[in-house]
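> generate a structure from the sequence data that follows.
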Amino acid sequence: MTQVVLVTGSNSGFGRRIVHTLAKNGYIVFASMRNTRGKNADAARELDLWAQQENMDIRVLDLDVTDDDLVIQAVTQVIEQAGRIDVVVNNVGVACSGVIEAFTIAQAKAVFDVNVFGLLRVNKAVLPFMRQQKSGLLIHISSIFGRLSMPFSGLYSASKFVVEGLVEAYQHELRSAGIEAILIEPGPFPTEHGAKIVFPEDTQIQHDYGEPVAHKIREHGNTFVKLFSGPRAPDPQRIADAVNALVQMSPGTRPLRTVIDDYSGQYIETVNAATEQCQQDYLRQYGLV
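A predicted model of the protein is given here:
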């Protein structure tokens, strides 16, 4: 039976590459994005056209992860058309850059509404069907910044730390239902994601931090510019290939975390290895493993 996959944030970046890669490998892919008749109309048409030209089974869905009703409608549409849902790739997300104090509370809420509550809405909508099937795979595109926080990316890191905590719990809670929840932790990659960075609205507070902090922020940005423009710039296709490889693995063999970052991934691997044993010992103490 051909597996059915739902991908969020399919209009660009990792999402579009994930859709292309999974479709090429024979999956039925529901490519979701918001505003398919507005801002993302061109992206939706391009996906439809590519699918027709390449004879791929890609079905574009309108889904805004911040809207409860649209999430439920989209998942219902998947079930009505395909009869099941085997894999969800929670990919959609927004980044932010600046000192934490300078972000308004409204901005912080908006970031968490996408990065955290967005995946909670999607998972809550699909899990009843997966539990009925007694199978399913939830893949969450997290970040290395969800394991080690970084100055001037603190708000983004905080949202990804929450994702990491949620998925660790999902992994245990869903196991008896035959459902797996896993994480991919990319480092920085040159995608359209960079054009969607949220900057602090309270510019006066950021200004009050002074030139030393402003200099560090500029250097922080310059580091990524050099990384993305050099001959060894990381290829975003690696994320799509990792998703495809994880989907193809047998249930029960998939790692909880997959790090994809040649620049600083070794530090994240060290953290992951250290915390894995600690977590097992911690859960064992409470009779949970």
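
> make it CA atoms for all contacts and neighbour counts henceforth
Fine.

> what's the spacing between the closest residue to Ala82 other than its chain neighbours and Phe30?
Spatial nearest neighbour of Ala82, chain neighbours left out: Val4 (7.2 Å); criterion: C-alpha to C-alpha, 6 or more residues apart in numbering. With the distance defined as C-alpha to C-alpha, to the nearest Å, Val4 ends up 8 Å from Phe30.

> structure for this one too, so we can compare:
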Amino acid sequence: MEEIDTSVNKKRSFFRFWNQPKHAAYLFMAPSIIILLFFMVIPLVGTLGLSFFDINIFFTGTKFVGLDNFIQFFHDQRAINSMWHTVYFTLLETPTQVIVGTIAAAALSRTTLFNRFSRSVFYVPVICSLTTSGIIFSMLLDPNIGWIPYVLHQFGMSTPQFFRDASLAMPSIAVMTVWKNFGVTMTIMLTAIQAISPSLYESAEMDGANKKQQFFHVTIPQIIPSLGFCVMTNLIGSMQVFDQIYVTTAGGPEFKTESAVQYIYSRGFSAPYQLGYASSVATILFVIIAVLSISANLYMSHKEKQMR
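Predicted structure coming up:
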């Protein structure tokens, strides 16, 4: 009888422990923590470890080389160029997406039937995969069958080689990415704008502020935290660009649009299968993303304090 009572008490203690809010929170967090551990932390540690070895994807002829892979990176012009291409894409895509998303959110902030419909239309591209979006834009911008080159030709304009001209390829990919993803930024900024107290706009209007002044002096200061979040997430995503480039230009012409992730993929998973060197480049990319993200976060935090 005592054994049964002890067992019941243990079960009650167990459920009582996890029924407390501060403990129950860990249960809800557990799936995300497990996913983060297996798909982020372990691969990150593994990549760092592999970067010190001369190793291929078949794990044959493994040799410890220390920092040689990292030193090789600084003598590999193609690798360095891929980093610059990635930064260039990020500088094109991130500010444009945040600005377009914020303007769209401000324009559609009122709850009307037209605005609701417009929000849905703008969000549709988000549902499509980047691969699908890349194929769509490849067809739209194709100089032979594309609708956009056809329209330009009808107006007597020359037909640009959007994905074949080195000077137009990366901007074209950036425009496609903005079209694909700005719906997410719009949704986040829309939530932030609608959370602003109407009394702030009423006070500004009483002081003689027009719509433009209200936007820059009331709306923007109130949505700085959301702006910072959008900048951070877009920055991290842009620095890892791969799918749309792989589908549209495959890194061409002459590697002019090859991104860092695409270069890592080509070195690690195609001949000569230099997985160790690819891991070292991935580690360097991670450090660059971390530095840029932290810098952007500090800057946005500083701006938020100034706005208060």
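
> got a TM-score for the pair?
Remark: TM-score between the superposed chains equals 0.27 [TM-score structural alignment, normalised by the length of structure 1]; 130 aligned residues with a C-alpha RMSD of 6.3 Å.

> that older thread, can you pick out the residue with more neighbours from Val4 and Phe30 of structure 1?
Legend: neighbour count by other C-alpha atoms under 10 Å for Val4 of structure 1 and Phe30, higher for Phe30 (27 against 21).

> contact partners for that one?
For Phe30 of structure 1, the contacting residues are 4-7, 58-61, 78, by C-alpha atoms under 8 Å, 6 or more residues apart in numbering.

> surely the residue nearest to Ala82 of structure 1 touches Val29?
Yes: with contacts counted by C-alpha atoms under 8 Å, Val4 of structure 1 reaches Val29, the gap being 6.1 Å.

> who touches the host helix or strand of Phe14 of structure 2?
Using DSSP states H and E, Phe14 of structure 2 sits within helix 2-19. Contacts to helix 2-19 of structure 2, defined as C-alpha under 8 Å, 6+ apart, come from residues 23-24.

> at 10 Å what do you get?
When contacts are defined by C-alpha atoms under 10 Å, 6 or more residues apart in numbering, helix 2-19 of structure 2 is touched by residues 1, 23-27.

> redo the residues you listed as JSON lines? Include distance to Gly46 of structure 2, neighbour count and secondary structure.
Compiled in JSON lines, those are given as follows (distance: C-alpha to C-alpha, whole Å; neighbours: other C-alpha atoms under 10 Å; DSSP: H, G, I helix; E, B strand; the rest coil):
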{"residue": "Met1", "distance to Gly46 of structure 2": "52", "neighbour count": "6", "secondary structure": "coil"}
{"residue": "His23", "distance to Gly46 of structure 2": "31", "neighbour count": "12", "secondary structure": "helix"}
{"residue": "Ala24", "distance to Gly46 of structure 2": "32", "neighbour count": "13", "secondary structure": "helix"}
{"residue": "Ala25", "distance to Gly46 of structure 2": "29", "neighbour count": "12", "secondary structure": "helix"}
{"residue": "Tyr26", "distance to Gly46 of structure 2": "26", "neighbour count": "12", "secondary structure": "helix"}
{"residue": "Leu27", "distance to Gly46 of structure 2": "27", "neighbour count": "12", "secondary structure": "helix"}
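
> before we move on, the earlier item: and the contacts of Phe30 of structure 1, which of them are in helices?
Counting by DSSP state H, these place Val78 in helices.

> can you add distance to Val89 of structure 1 and give the contacts of Phe30 of structure 1 back as JSON lines?
Below are the contacts of Phe30 of structure 1 laid out as JSON lines (distance: C-alpha to C-alpha, whole Å):
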{"residue": "Val4", "distance to Val89 of structure 1": "11"}
{"residue": "Val5", "distance to Val89 of structure 1": "7"}
{"residue": "Leu6", "distance to Val89 of structure 1": "6"}
{"residue": "Val7", "distance to Val89 of structure 1": "5"}
{"residue": "Ile58", "distance to Val89 of structure 1": "15"}
{"residue": "Arg59", "distance to Val89 of structure 1": "15"}
{"residue": "Val60", "distance to Val89 of structure 1": "14"}
{"residue": "Leu61", "distance to Val89 of structure 1": "14"}
{"residue": "Val78", "distance to Val89 of structure 1": "14"}
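
> Glu269 of structure 1: neighbour count?
Glu269 of structure 1 has 18 neighbours, counted by other C-alpha under 10 Å.

> right, and it touches Thr258 too?
Yes: assessed by C-alpha atoms under 10 Å, Glu269 of structure 1 is found in contact with Thr258 at 9.0 Å.

> what about the nearest residue to Asn69 of structure 2 once chain neighbours are set aside, helix or strand, and which?
With C-alpha to C-alpha, 6+ apart as the criterion, Asn69 of structure 2 has its nearest non-adjacent residue at 5.2 Å, and that residue is Tyr277. Taking DSSP H and E as the definition, Tyr277 of structure 2 sits inside helix 275-307.

> follow-up on the earlier one: just the contacts of Phe30 of structure 1 now: which is nearest Val225 of structure 1?
Val7 (28.1 Å; C-alpha to C-alpha).

> tell me the SS of the residue nearest to the closest one when sequence neighbours are not counted?
Setting aside the residues directly before and after it, Val7 of structure 1 is nearest to Val89 in space (C-alpha to C-alpha, 6+ apart), at 4.7 Å. Assigned state for Val89 of structure 1: strand (three-state reduction, DSSP: H, G, I helix; E, B strand; the rest coil).
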